[in-house]
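Enquirer: Below: sequence and its predicted model.
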Amino acid sequence: MPKTLAIDFDGVIHAYSKGWQDGTIYDPPLPGSLEAIRSLMETYAVFIHTTRDAGAVAGWLADHGFDTVLDVDGPTHPKRQFWNDLGALLVTDRKLPAVAYIDDRGIRFTNWDQALTDLQDATQ
């Protein structure tokens, strides 16, 4: 079974140069992001997590050549608890279990003293 990798959308794939705005996906992909995702998908089950409308993100990624799967909640398609499929890119509004999370706003946790110091440094 492949290992799962999570990738944030805004600031990691989508340049996000103007911030949230009205939720519109207005920028092109960050240089190298699409190629990196394609490469990672050869080894990992990759999912994209976002606070945006997951359907809009899935459509944007499909427009850029990805086979996307939308994590929907409904009577015939309950939201997934895990993602372990190679070759398709899941798009969801949740952080599922993964071996690593690639995110532009993350703080790596090793202990609380370090985390609080890193948070203070990042917000100054």
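Expert: Thanks, I have it.

Enquirer: can we go C-alpha only for contacts and neighbour counts from here?
Expert: Will do.

Enquirer: what ranges do the helices span in this protein?
Expert: For the chain, the helices defined by DSSP state H cover 33-40, 54-63, 112-122.

Enquirer: Pick the most deeply packed of the ones you listed.
Expert: Among the helices of the chain, ranked by average contacts under mean count of other Cα atoms under 10 Å, first place goes to helix 54-63 (a mean of 18).

Enquirer: who does that one touch, helix- and strand-wise?
Expert: Counting by 3 or more Cα pairs under 8 Å, 6 or more residues apart in numbering; DSSP states H and E, the packing neighbours recorded for helix 54-63 are strand 68-70, strand 89-92.

Enquirer: for these, which one sits closest to residue 5?
Expert: Proximity of the helices and strands packed on helix 54-63 to residue 5 was assessed by Cα to Cα; the nearest stretch is strand 89-92, lying at 10.5 Å.

Enquirer: Which of the residues in that closest one are classified as buried?
Expert: 89-92 (16 or more other Cα atoms under 10 Å).

Enquirer: Mind putting those residues into CSV with distance to residue 69?
Expert: Shown next, in CSV, are the buried residues of strand 89-92 (distance: Cα to Cα, whole Å):
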residue, distance to residue 69
89, 6
90, 5
91, 6
92, 9
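
Enquirer: And here is the other one:
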Amino acid sequence: MYRPVIAPRPDSPSSQAVGVDFDETLMAIDERGWMGGQVYGEPIPGAIEALRLLAQHRAVFVYTARHRRFHDAVAGWVTRHSGLVTRVNDDPDRAYWTEHGTVLVTNLKLGAAAYVCDKAVYFNGDWTATLATVTRAIGLTQVAV
């Protein structure tokens, strides 16, 4: 399958960023589970090195489903483990992140050249195959389209 390289372009802000999910992509959650949104887990092996590498080449944002009141804790976790400068998103209308050198923490899925997520399903233009993958993932056994 051919996948084009998405080069950063000045006229395309989304081409300049990579979005990385937080829970179960950067930070492991153990048997304690969600724990009311506390940020307590250790990095998933290889996650910090990957985050640093991505940040050398693109603007990076970390996205999370956590409420905004936990974003400072997420940003602190990222900085503590990676040494990267972080900033919490203060703009609920932000559509893009293009600032190199600072990792943005947000609960928005901003425009990006690529997303890294533990729950993602790749869409290759074929809804039949994609729907089969999604229905299996959510536990549906028979779906009529």
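Expert: It's in. Every value quoted in this text rests on a predicted model; they were computed, and no experiment measured them.

Enquirer: follow-up on the earlier one: need the helices and strands packed on helix 54-63 of structure 1 in CSV with distance to residue 99 of structure 1, can you?
Expert: CSV is the format used below for these (distance: least, Cα to Cα, whole Å):
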stretch, distance to residue 99 of structure 1
strand 68-70, 20
strand 89-92, 16
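
Enquirer: so what corresponds to residue 135 of structure 2 in structure 1?
Expert: Matched to structure 1 by TM-score structural alignment, residue 135 of structure 2 sits across from residue 120.

Enquirer: Kindly report the same for residue 35 of structure 2.
Expert: Per TM-score structural alignment, residue 35 of structure 2 is aligned with residue 21.

Enquirer: Its match and residue 62 of structure 1, how far apart?
Expert: Residue 21 of structure 1 is 22 Å from residue 62 of structure 1, where distance means Cα to Cα, to the nearest Å.

Enquirer: and what of residue 45 of structure 1?
Expert: 17 Å.

Enquirer: How about residue 95 of structure 1?
Expert: Going from residue 95 of structure 1 to residue 62 of structure 1 by Cα to Cα gives 21 Å.

Enquirer: So residue 6 of structure 1 sits against residue 98, correct?
Expert: Yes: using Cα atoms under 8 Å, residue 6 of structure 1 is in contact with residue 98, at 6.1 Å.

Enquirer: higher neighbour count, these two?
Expert: residue 6 (23 against 18; other Cα atoms under 10 Å).

Enquirer: what's the counterpart of the more buried one in structure 2?
Expert: Checking TM-score structural alignment: residue 6 of structure 1 goes with residue 19.

Enquirer: what's the closest non-adjacent residue to residue 94 of structure 2?
Expert: Excluding the flanking residues, the one nearest residue 94 of structure 2 by Cα to Cα, 6 or more residues apart in numbering is residue 110, at 7.4 Å.

Enquirer: Would you mind finding the match for the one you found in structure 1?
Expert: So residue 110 of structure 2 corresponds to residue 96, using TM-score structural alignment.

Enquirer: What is the burial count for that match?
Expert: 17.

Enquirer: how close does it sit to residue 103 of structure 1?
Expert: In terms of Cα to Cα, residue 96 of structure 1 sits 14 Å off from residue 103 of structure 1.

Enquirer: State the distance from residue 134 of structure 2 to residue 64 of structure 2.
Expert: Shown here: residue 134 of structure 2 relative to residue 64 of structure 2, a distance of 21 Å by Cα to Cα.

Enquirer: go on, residue 87 of structure 2?
Expert: For residue 87 of structure 2 relative to residue 64 of structure 2 (Cα to Cα), the value is 14 Å.
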